[in-house]
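S.K.: show me how the following folds:
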Amino acid sequence: MEKGFEQIISWKKSRELNKEVYVLTERALFSKDFALRDQMRRASISISSNIAEGYGRKTKKEFIYFLNVAQASCYEVKSQLYLALDINYLDKVEFEKVYGICDEISKTIYGLIKHLENKT
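M.R.: I've put the predicted structure just below:
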C-alpha cells in the first residue's frame, strides 16, 4: 500500500526516469564521459529526492520550494539530454522517450504546485 511521498505521481515517474538515465549512461561511450554521466545521474536523482524531502518537511511553503527545486533539476536533465543527443551518446528515439518522461514529471510537478498554492 502506498502512502506518503510514494503516492505522488511525479515521484513515481522520477523513479522511472532514474532507471532510464542509469541504463543510458552505462553504455560504453557515455559511461566514460564521467562529467556528463555523473551530472545527469545527480540531476535525475535530485528530482525524486527533492519531492520526497519537500513532502517530509510538512509545511506547504517548504514543499512548494522543494517541488520547484525538483522541477529545475528536471529541466537540467532535459538540457543534458540534448547534449547527449548532439554528441551521439543516444539516438533520437531514446532522446524522445526520456525527454517525454521529463515532460510528464514537469507537468505533474507544476500541477501539484498549483494545487498546493490554491489550497486554503
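
S.K.: alpha carbons only for contacts and neighbour counts from here, please
M.R.: Noted.

S.K.: show the contacting residues for Met40.
M.R.: Residues near Met40 by Cα atoms under 8 Å, 6 or more residues apart in numbering: Val21, Glu76, Val77, Gln80.

S.K.: for the residues you listed, work out which two are farthest apart.
M.R.: Based on Cα to Cα, the longest span within the contacts of Met40 runs between Val21 and Glu76 and measures 12.7 Å.

S.K.: these two: which has the busier surroundings?
M.R.: For Val21 versus Glu76, the count of surrounding residues by other Cα atoms under 10 Å is larger for Val21: 21 against 16.

S.K.: and the one helix or strand the more buried one maps to, which residues are buried?
M.R.: In this structure, Val21 is located in helix 9-25 according to DSSP states H and E. By 16 or more other Cα atoms under 10 Å, the buried positions in helix 9-25 come out as 10-11, 13-18, 20-22, 24-25.

S.K.: another for comparison:
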Amino acid sequence: MDLVEVVYGLSSRFPNEERYGLSSQVRRAVVSIPSNIAEGEGRNAPNDFARFLSIAHGSLREVETQLLISVRLKYLTEEDITNAMTLCEETGRITNGLKRSLQGRGKSG
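M.R.: I've put the predicted structure just below:
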C-alpha cells in the first residue's frame, strides 16, 4: 500500500491531458497489486492465492514499465521514481517469496 501512495503522488504530477491516459492506467495497475493479494489470501486456498499473487506480480511489472514510460515522456525524472522503483523491487521479492512458500506447501500437502 506504500507503493500505491507513492505512485498516486507521482501520477498527480502528470499533465492534465494524461488524466484518462497514463495516469489512470498506472493508478489502476498499482491499486490492483494489494487488491489481488488481499483477494487471493481471502480465498483460503493456496492454489488460488498463488494465482492471485501471479496476477499481482504482473500488475507490479506494469507499474514499473509505466513509471519508466513517464520518465521517457519527461513527466518525471529518474530521481523522481527511485523510491517507487525500490518499493516495486521489495514488493516483487515479497510476492515471489509468498508464491514459492505456497508452492512448497502444495507439494508437501
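
S.K.: quick revisit: nearest to Ile113 of the first structure, of the contacts of Met40 of the first structure?
M.R.: Closest approach between these and Ile113 of the first structure, by Cα to Cα: Glu76, at 18.8 Å.

S.K.: which position in the second structure aligns with the closest one?
M.R.: Under the alignment (TM-score structural alignment), Glu76 of the first structure maps onto Glu62 of the second structure.

S.K.: show the contacting residues for its match.
M.R.: Going by Cα under 8 Å, 6+ apart, Glu62 of the second structure touches Val26, Ala29.

S.K.: also Lys60 of the first structure?
M.R.: By Cα under 8 Å, 6+ apart, the contact set of Lys60 of the first structure is Leu116.

S.K.: how close does the equivalent of it over in the second structure sit to Ile55 of the second structure?
M.R.: The pairwise alignment with the second structure assigns Lys60 of the first structure to Pro46, based on TM-score structural alignment. From Pro46 of the second structure across to Ile55 of the second structure, the span is 14 Å (Cα to Cα, to the nearest Å).

S.K.: next one: Gly104 of the second structure
M.R.: Distance, Gly104 of the second structure to Ile55 of the second structure, using Cα to Cα: 19 Å.

S.K.: more crowded one of those two?
M.R.: Ile55 (16 against 12).

S.K.: tell me the secondary structure for the match of Glu76 of the first structure?
M.R.: helix (DSSP: H, G, I helix; E, B strand; the rest coil).
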